[in-house]
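**Q** Quick one, structure for this:
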Amino acid sequence: MQSQDVAQRPAPPSSAGPVVDVEQAEAALVEHYPRLVRLAYLVLPPGLGRSRRVLTAHALAQRALPRNRTPAPVIPAQHGGPPCSSGVESLGDGRDGDPGYALVRLQVLRMALEAGLPLKRKAWPKRSQLPPVLPQVWGLKLFPRSGGAEELALDQRLSTLSGPARAAYALRGLERLADDGVRKVLTAAGVADADGALLEADGIPAQYGLLDSSEFDPCSLQARPTDLMRRRQHLKAALAAGAALLVCGALLGLPGEGWGPDGAAAPPYARNPAAQAALDPAKLTRVSPTAWRGSARTDFSVWPARGDLTGDSSLLRRALTVWARPGETVRVSATPGTPSGGPAGPPQLLYAGTVDVARVVILYDGLRIARYAEPKEGTQGAALDFARVDGAGRAEAGAVVLGRADGNVRYLTAPWVKKAGERDLMKPGSGAMDLALTDGVTAPLASPVLRSGACTSWNVLQLTDGTKTRLLTDLGELVPARLTAGRPGSPGEASGAEALRTWGPFACSLGTVRSAGVRSVSAWAFNEQPLPDASGSAAWVCTRAETWRGGGARVLAQFHTPGGTYGAVAAKAENVLACGARQPHVLAGVLWKSKAGDWYLLAAGSRETASIRATGGVGGSSQTNLLTVPAERGARAELKGTLRDGRSIGGLR
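**A** Reported below is the predicted structural model:
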C-alpha cells in the first residue's frame, strides 16, 4: 500500500546542501514551472481523473515556494543528454539543476506523494490530500492533449504503479537521474522503501522519450464543458420554478450519456437541419478513383474513398456524429491552429476500413483532415484527431497517417503514388527499402516519434509518383511533414544525394518540432568554416519548419564538425523571418573546443553577409562572412552582421 511506502514525516533536506533564499527558489520555480508541473502530474494518483490531476499539479507546483531561507538537498548527477558534437556549446545555453530548483522539485515530489496517501479517521488530512482551492476553473474541464497509442499504453502502465514507483520512473525519464540519484531524492521526499520503488518501476519499459509528449503536459490543455444540462437546469430554476420544471422534463427526454446508437457521441444540443444533413452517411462526398487524372487540382479533394468498410453506414454515422459532438470519453486531439468543431456540410470520405486492431474513418472537409478510430469490438476508447491541410498541393497531399502501433506507423497514400519506400535519413549513403502498397495503404514502417531511448536512426517515408520522389516524416500528427533542402525560396526535394548528405547529421533535430502543426521542414547548408586547429571544415546548416497555420515557424542554426555523427544546435528562434523565403539570411555562432583544449567563438553568416562583429563576453570582428576568435568557456557574445547592401542582421538566438 502507498501508506507503507511513504513515511509519515518526510526527512528534511540534507544540511550538507546550500541554503536557498526565497528569491532563488522563486526564480527556479518560474523558469522550470512546466517541468515541475509535468513531474507532479505524472506522480499524482490516476484515480483523481485527468482534469483534477491537472489542477492539483499546478496547485502543488505553486505551493512549492518556501516561506524563508531553506537548506537545499544535494543535487544528484544527471545522465548525459542527447548526443551532440563534442566540444560544442550553444551561446544561449542555461543550466538547470541549481539548488533552488532541487529544493522546489523535492517539495513538489513530496506533496504529490502525500496526495496519494489514504485519509485516516483519527488524523487531519494533509493539505495536499484535499482538492486545491486554487487554481479553479468553473464550467470547464481541462485535460492534456491526447498523444498516440504508445503514450496511451504508457499512461495505462503507469496507473498500475504505486506513487513512489511512478516518482522513480518520472525522475529517471524527466530528470534523467541515475538510480543512486533517484534513491536520494525519494528518500529525501519521505519514501521509506526507495529500492522497492525502483524495482517496481523496472517493470515498465524505459520509454522515457514519451514523457515529453503532450499526453503528459498539463501546461498544454484542451477544454471541454462540464455537465451543461445540469448547469442549465440550475439557471432555469433560479429564474422561475415553473419554467425550470418544464426544461428539466424536456432535458430528461434527451438521450443519456451511455453508449447508444451514436456510439461515443455526446447528446445532441440542437436539431439544426443543415447540421443534421452533415451527419448523414448517404450524403458523404465520394470521388471517382480516376478523378485525379483529369483534375486541375491534385490535393485531398481528388482522393477516392478506399478501405474495406466504405459501405458500413453504422460506422460512418458514428464517425460523423462523434465529429459533430464528441462525448466526454472520446480522446480528441488537434494540431495547433486547427479548429475542432463539426463539419459545415457533408465532408468527403477518404477511407473507411480496418487498420491493425481498430476501425478507422478518414474524412476531409476542404480545410481539415479528421480521423475517427474505434476498437474492433465496441466503441469504448474512441479517438478523434484533426489536422489542418488548407492550401495543400501535390507535394503536401501525398499521405495521411492511418494508425500507429507497436512503434510503427501505417499511411494511406495519394492515388497518384506509384511506389513507396522506407529510408533512414541518418544514413544518406544507404538506399530505400521498398514498402508494399495495398489499395494505397503502406506496410508498417518504424516511426521515429515512437522510438524510446537515444536517437540512432530517423526513418522517413519515400514516395514516388512518376515525376518526383519526395520524403515525408512522421512528427506525431495526421499529416506527415514534407522534407526539402536548398536555398530559401527555391528548395528542392530532400531525396537527392546532396540533399540527403545535408540532412544526415541533423535528422534527430526533427524531434524538436514534433506535434507543432508542421507542414514542411527545409535544410539549408549556408556556409562552411575552416576550424582553427586545422582539423577540417565545419558545416553550418539552417533548418526551418513551416506550419500549416502560417505563423509559428521554428528555425534552428546547427553546426557539424568533421567525423561527428550528430550536429549541434547553435541557435534557435520562433516566429522569425530568418532562413526563409522572405529573408534568406542567417547569422549564428557557437563556442567550440579544439582537440588541444582551446576554446573559440566561431560564427558564420550566409553568403550575402559582408562582415561580422562580436561584442560582450567575446570581442572581435571580421570583414567576411566567417569569424574565428579565441574565447573562454562559458563566455556570452552578441553577434551583429552587415549585409552587402548595407543592412544589419542580428545573430540568431
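**Q** hey, let's count contacts and neighbours off CA atoms from now on
**A** Noted.
**Q** Please give me every residue in contact with the residue lying closest to Arg331 once chain neighbours are set aside.
**A** Distances taken as C-alpha to C-alpha, 6 or more residues apart in numbering place Ala383 nearest to Arg331, at 4.6 Å, with adjacent residues excluded. Neighbour list for Ala383: Val330, Arg331, Val332, Arg371, Tyr372, Ala373, Glu374 [criterion: C-alpha atoms under 8 Å, 6 or more residues apart in numbering].
**Q** any idea how far Ala383 is from Ala319?
**A** Going from Ala383 to Ala319 by C-alpha to C-alpha, to the nearest Å gives 10 Å.
**Q** Now for the two: what residues contact both?
**A** Here Ala383 and Ala319 have Tyr372 as joint contacts, going by C-alpha under 8 Å, 6+ apart.
**Q** so how many other residues sit close to Gln276?
**A** Look at Gln276: counted by other C-alpha atoms under 10 Å, it has 16 neighbours.
**Q** which stretches of the stretch 401-550 of the chain form helices?
**A** Assigned by DSSP state H, counting those that start in this stretch, the stretch 401-550 of the chain shows helices spanning 497-503.
**Q** I'd like to know how far the residue nearest to Arg331 sits from Val185.
**A** According to C-alpha to C-alpha, Ala383 and Val185 sit 37 Å apart.
**Q** By residue count, what's the longest strand in this structure?
**A** In the chain, with assignment by DSSP state E, the single longest strand is strand 518-530.
**Q** Does anything pack onto that strand? Which helices or strands?
**A** Judged by 3 or more C-alpha pairs under 8 Å, 6 or more residues apart in numbering; DSSP states H and E, the packing partners of strand 518-530 are strand 481-485, helix 497-503, strand 537-547, strand 599-605.
**Q** One more pass at 7 Å, please.
**A** Packing partners of strand 518-530 (3 or more C-alpha pairs under 7 Å, 6 or more residues apart in numbering; DSSP states H and E): strand 481-485, strand 537-547.
**Q** just checking, Gly181 is part of a strand?
**A** No - counting by DSSP: H, G, I helix; E, B strand; the rest coil, Gly181 is not found in a strand; it is helix.
**Q** got a list of what it touches?
**A** By C-alpha atoms under 7 Å, 6 or more residues apart in numbering, the residues touching Gly181 are Pro76, Ala77.
**Q** Distance check, it against Met111.
**A** 19 Å.
**Q** Repeat that for Arg613.
**A** Distance from Arg613 to Met111, by C-alpha to C-alpha: 50 Å.
**Q** do the same with Lys640
**A** Using C-alpha to C-alpha, one obtains 47 Å as the distance from Lys640 to Met111.
**Q** One more, please, to line up against the first structure:
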Amino acid sequence: MAGRTRFEEQRTDGAPPSPRRPRQRMPAGRAARTTPAEHEAALVGGYTELTRLAYLVLAGTGNRHRRVLAAHGIVQRSLPHRPLTAVVAAAAAPAADPAERTYQTIRLRVLRRSLATARHRLPLPLPLVWGLRLFPAAGSPEDVALHQALARLPPAARAGCLLRLLDGLTDAQAAEWLGRLGVREPIAVVRAGDLLLTAYPDAAERLTGSPEFDPCAVRAQPTDLLRRRTRTHVAAAGAATALLALTGLVATGTVTLAPTRNGGPVAVPGPGSGTVRAMAVLDTGARIVPLVPEIQPASAR
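**A** From the prediction side, this is the model:
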C-alpha cells in the first residue's frame, strides 16, 4: 500500500491549506537590495505556493513523478547566492514590506525557470530519489479535468492563467509579469486563458484546496522491485568477478604493478605470462620494468 510523505518545509498537522493571501505582485521599476538570507526566509515561508506554481506551469511535461521533482528543484535552485535587486509592487507605498518585495523576486525567478523548462523541455538536475516514485494524490474527476485543461494551454498562457487564479491579479497585472519574463504580446497571451476561467469558475479554490495540485503532499510507491533486485544482483556479481580475476592475476605473478615517474602504478606482464617484453605504453611517464627470473646457483650435479 502506498505510503505518505512530505517535504520538511510543509504542513505536518493535516490542516487544510491556508486561504490565499491577497498580494499585489505587479512588478515596477523601483528597486531595493536584499541579502541571500532574506531570500532564503522568503523562499521557505512561501515554499508551498512557489512549488505549486512551478508544478502547474509544468503541466503536460513528463509524468507526475518527474514534475514533482522538477518543481522542487526549480524552487530550490531559485535561491540567489548574492544580493539582488528586489522587485517592488507598483501599488506599494514607499515603506512597503521588504519581505513582500523579496518574495516577489523569488516568485519571478521561479516563473522564469518554470517557463524556460516548459517551453524548451530543458533537462534539469532533479533531486535524488532512489527506489521510490512520488506523485500527488488524485483529486475528483473535476480536478483531473481542470488539470488536463491547464496542460492543453501553451506554457505562457498557463502561467498568466495561474497568476490570475492563484494571486488574484488583474489581466493588466498578469500581463506585466509576463512582459518582465520576455513573453511577446502578453495581453493576448493572458486572454488566451479566458475560456478556461469561464469553464471552471471555481478553479482558484480547486487549485489551492485539492491534493491533485499539491506537489508538497505526495504519495510514495516503490518502483519495479523485481527488476531493481535483478539489476542489483547482476551488478554485484560482475564486480565480484572482476575483483577475483584481478586478485588472481596479481597473486600468480601474471600482472605486476610497477611505479612510474608520475608516482602511479602501471601493470606490466610477469615472467610467466607468455607475453613479449616490448609493449605499447599509453602513459608517457610509465616505465616497463622487465622481471628477470632469479639466477639459481649452480648445483654440484
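**Q** follow-up on the earlier one: looking at Lys640 and Met111 of structure 1, which is more packed in?
**A** Comparing Lys640 of structure 1 with Met111 by neighbour count (other C-alpha under 10 Å), the higher total belongs to Met111, at 23 against 19.
**Q** what does that one align to in structure 2?
**A** In structure 2, the residue paired with Met111 of structure 1 according to TM-score structural alignment is Arg113.
**Q** With adjacent residues omitted, what lies nearest to that match?
**A** Closest residue in space to Arg113 of structure 2, ignoring its immediate chain neighbours: Ile74 at 6.5 Å, by C-alpha to C-alpha, 6+ apart.
**Q** Please, where are all the strands along structure 2?
**A** So, for structure 2 - with DSSP E - the strands run 3-6, 27-34, 84-89, 132-136, 217-222, 255-259, 265-269.
**Q** and the second one, how far out from the chain's middle?
**A** Just to be clear, that refers to strand 27-34 of structure 2. From the chain centre to the centre of strand 27-34 of structure 2 is a distance of 28 Å (C-alpha atoms, centre = their mean, to the nearest Å).
**Q** if I line the two up, what does Glu200 of structure 1 land on in structure 2?
**A** When structure 2 is aligned by TM-score structural alignment, Glu200 of structure 1 is paired with Ala192.
**Q** how close does Val218 of structure 2 get to Ala137 of structure 2?
**A** Distance, Val218 of structure 2 to Ala137 of structure 2, by C-alpha to C-alpha: 6 Å.
**Q** Please identify the buried residues of stretch 76-86 of structure 2?
**A** Neighbour-count burial for stretch 76-86 of structure 2 flags Gln76, Ser78, Leu79, Pro80, Leu84, Ala86 (criterion: 16 or more other C-alpha atoms under 10 Å).
**Q** So for that stretch, first residue to last residue, what's the gap.
**A** First residue to last in stretch 76-86 of structure 2 (C-alpha to C-alpha) measures 18 Å.
**Q** matching residues in structure 1 for that stretch?
**A** So stretch 76-86 of structure 2 sits over residues 62-72 in structure 1, by TM-score structural alignment.
**Q** what does the matching stretch contact?
**A** Residues outside stretch 62-72 of structure 1 that contact it (C-alpha under 7 Å, 6+ apart) are 13-15, 17-22, 25-26, 99, 102-104, 107-108.
**Q** Go again with 6 Å.
**A** Residues from elsewhere that reach stretch 62-72 of structure 1 (C-alpha atoms under 6 Å, 6 or more residues apart in numbering): 13, 15, 17-22, 99, 103-104, 107-108.
**Q** TSV for those residues, including neighbour count and distance to Gly605 of structure 1?
**A** Shown next, in TSV, are these (neighbours: other C-alpha atoms under 10 Å; distance: C-alpha to C-alpha, whole Å):
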residue	neighbour count	distance to Gly605 of structure 1
Pro13	20	49
Ser15	12	50
Gly17	16	45
Pro18	15	43
Val19	16	45
Val20	21	42
Asp21	17	43
Val22	16	43
Pro99	22	38
Leu103	29	42
Val104	25	41
Gln107	21	46
Val108	26	44
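**Q** Pick out whichever of those sits closest to Leu44 of structure 1.
**A** Taking C-alpha to C-alpha as the measure, Leu44 of structure 1 lies nearest Val108 of these, at 10.4 Å.
**Q** Spit out the contact partners of the residue sitting nearest the centre point of structure 2.
**A** Closest residue to the average C-alpha location of structure 2: Leu126 at 2.7 Å, with C-alpha atoms, centre = their mean. Contacts for Leu126 of structure 2 (C-alpha under 6 Å, 6+ apart) come out as Leu69, Ala70, Gly73.
**Q** at 8 Å instead, please
**A** Leu126 of structure 2 neighbours (C-alpha under 8 Å, 6+ apart): Arg66, Leu69, Ala70, Gly73.
**Q** and what of Cys161 of structure 2?
**A** Cys161 of structure 2 neighbours (C-alpha under 8 Å, 6+ apart): Val190, Gly193, Asp194, Leu197.
**Q** From these, which land in helices?
**A** Among the contacts of Cys161 of structure 2, DSSP state H puts Val190, Asp194, Leu197 in helices.
**Q** Leaving aside the residues adjacent along the chain, what's closest to the last one?
**A** Nearest in space to Leu197 of structure 2, with sequence neighbours left out and distances taken as C-alpha to C-alpha, 6+ apart, is Ala203 at 7.1 Å.
**Q** next one: Gln24 of structure 1
**A** Gly100 (5.6 Å).
**Q** next one: Arg157 of structure 1
**A** In space, and not counting its chain neighbours, Arg157 of structure 1 is closest to Ile204: 7.0 Å by C-alpha to C-alpha, 6+ apart.
**Q** Verify the contact between that neighbour and Gln156 for me.
**A** No - the criterion here is C-alpha atoms under 8 Å, and Ile204 of structure 1 misses it with Gln156 at 10.6 Å.
**Q** Fine by me, thanks again.
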